[in-house]
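1. After the sequence you'll find the predicted model.
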Amino acid sequence: MSTGQRQGDNAQGPVHVAIIMDGNGRWAKMRNLPRQEGHRRGLEALRRTVRNADELGIKVLTLYSFSTENWRRPQAEVSFLMGLLRRFVEKDLEELHGSGVRVRIIGGRDDLTPDLRGLVEHAETVTRGNTGMTLVVAFNYGARDEIARAARGLAADVAAGRIAAATIDEAMLSSRLDTHDLPDPELVIRTSGETRISNFLLWQAAYAEFVFTPVLWPDFDRAALEEALAEYRRRERRFGGLAEPADRKVGAA
């Protein structure tokens, strides 16, 4: 937490918003449409949310687009989702780059096809120097897998004598995560009315505020995002401490 923001002061936040985009399939089913149409409309909601978040001053936006568990879905659906990522990068990269957005992809890359991995790396390389909003796409991502990969890296360094096991602390493990150069999310939003976090940013979201909205992801719009931000700002963030008495707050007489 920066020294410029006291506990319980959310007026200028959040800096980092993470969203679990859920409800594409149910949106399509309610309309007697194929699941693929739900995913297509979900991609439209993704584009809309990126623009809205940028306009609302959010500095980091992380979107959970494909989890390590999603490989269990039917192969046709997995292939379709992979194709959506390709189309998003190919069609939207120029606009994102022109808007100064920095693109980051987190998650394991070994399971991706060489062309898709190359496309992801290209998007990151092209936008690396941008100083606007950072768009983080969690693709083939699972928090347990991320933590396990970080732990394996530390174990290898201990075995090689590069570090001592006793020196491993929270900061060192955090530095090995996919999000090592990003602030932790202050707000995590899940759409569709489900109230679980589905293996998403388990380490980073330790002190995040959670907002669960019944809005299905294809219907998520600026009003829904603004309501989630308003809910965050109504909450008091104590980070394990006690509420600060009014007469002791910064600036109080």
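-> Nice, I can see it.
2. From here on, just use CA atoms for contacts and neighbour counts.
-> Will do.
3. Quick check: which element contains the closest residue to residue 163 other than its chain neighbours?
-> Spatial nearest neighbour of residue 163, excluding adjacent residues (CA to CA, 6 or more residues apart in numbering): residue 157 at 5.8 Å. According to DSSP states H and E, residue 157 maps onto helix 143-159.
4. So which residues of the stretch 101-250 of the chain form helices?
-> Listed in chain order, the helices of the stretch 101-250 of the chain (DSSP state H, counting those that start in this stretch) span 114-127, 143-159, 170-174, 222-234.
5. Output the contacting helices and strands for the longest helix along the chain.
-> Of all the segments of type helix in the chain, defined by DSSP state H, the longest one is helix 75-98. On a contact count with 3 or more CA pairs under 8 Å, 6 or more residues apart in numbering; DSSP states H and E, helix 75-98 meets helix 35-55, helix 114-127.
6. contact partners of the longest one?
-> Think helix 35-55. For helix 35-55, the surrounding residues in contact (CA atoms under 8 Å, 6 or more residues apart in numbering) are 24-29, 61, 77, 80-81, 84, 88, 133, 135, 217-222, 225.
7. try this one side by side with the last:
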Amino acid sequence: ELDELMEKNVRLRAIGDLNDLPEFAREELLNAMERTRHNTGLNLNLALSYGSRTEIVSAAKDIARRVRDGELYLEDIDDEVFANALYTRDIPDPDLLIRTSGEQRISNFLLWQLAYSELYITRTCWPAFKREELCEAIINYLHRERRFGMISEQVQK
């Protein structure tokens, strides 16, 4: 599979606690991520042993450690500092989250990163989710007004 990622210029990334993976799997994954890190085509992001609450607590601990060690001042902590302490620091926030099986919750997934993402909920279960429904979700998304926490009048200005 690594050869195919290289051939198709795909960059492989992973979020989560990779230390929970068996050593051989973690080593192969890290090797594949390193080998594909300069690829500029699609990004393939894997969430492995991932929980957003754990990610947020880990980020808070990292920031607290940096403050304690004098690397960072309390006054300097803002959204950007916090986002840069998350597992997803090098990955853009999602524009669209497609939630399958009719579930209307995000299930401890990218809690920080989904703040301004658009949600598309479908009753179709994941294994049955096909290209046609993906296209429908994208078309639906393209007709939305992205407000990023503002109201329409603010976006229009």
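-> Good, I have the coordinates. Only a predicted model underlies this, so the values are computations on that prediction, with no experimental measurement involved.
8. still on that earlier bit, for residue 239 of the first structure, find the nearest of the helices and strands packed on helix 75-98 of the first structure.
-> The closest of those to residue 239 of the first structure is helix 35-55. By CA to CA, the value is 25.1 Å.
9. what number of residues lie near residue 1 of the second structure?
-> Using other CA atoms under 10 Å, residue 1 of the second structure has 7 other residues around it.
10. got it, and residue 127 of the first structure?
-> Using other CA under 10 Å, residue 127 of the first structure is surrounded by 21 other residues.
11. Show me what it aligns to in the second structure.
-> In the second structure, the residue matched to residue 127 of the first structure (TM-score structural alignment) is residue 36.
12. Can you tell me how far that match is from residue 2 of the second structure?
-> Distance of residue 36 of the second structure to residue 2 of the second structure, computed by CA to CA, to the nearest Å: 8 Å.
13. Over to residue 26 of the second structure?
-> On the measure of CA to CA, residue 26 of the second structure and residue 2 of the second structure end up 14 Å apart.
14. Quick check: closest non-adjacent residue to the match of residue 127 of the first structure.
-> Residue 36 of the second structure sits nearest to residue 11 (CA to CA, 6+ apart), 4.9 Å away.
15. doesn't residue 40 make contact with the one you found?
-> Yes: counting by CA atoms under 8 Å, residue 40 is a contact partner of residue 11 of the second structure at 6.7 Å.
16. Of the two, give the one with the bigger neighbour count.
-> Using other CA under 10 Å, the more surrounded residue of residue 11 of the second structure and residue 40 is residue 11, with 21 against 11.
17. Give the aligned equivalent of the more buried one in the first structure.
-> The criterion is TM-score structural alignment: under it, residue 11 of the second structure has residue 102 as its aligned partner in the first structure.
18. how near is the residue nearest to the spatial centre of the first structure to residue 228 of the first structure?
-> Centroid-nearest residue in the first structure, with CA atoms, centre = their mean: residue 62, separated by 2.4 Å. Separation of residue 62 of the first structure from residue 228 of the first structure (CA to CA): 15 Å.
19. same question, residue 168 of the first structure
-> Distance of residue 168 of the first structure to residue 228 of the first structure, given as CA to CA: 36 Å.
20. One more: residue 204 of the first structure?
-> Distance of residue 204 of the first structure to residue 228 of the first structure, given as CA to CA: 19 Å.
21. Just want to know which of these two has more residues nearby.
-> Neighbour count, other CA under 10 Å: between residue 204 of the first structure and residue 228, residue 228 has more, with 21 against 18.
22. doesn't residue 179 make contact with residue 16 of the first structure?
-> No: Residue 16 of the first structure is beyond contact range of residue 179, at 11.8 Å (criterion: CA under 8 Å).
23. Now the helix holding residue 157 of the first structure on the second structure. Mean distance?
-> Taken over the aligned residues, the distance from helix 143-159 of the first structure to the second structure averages 0.8 Å (mean CA distance after the TM-score superposition for the first structure).
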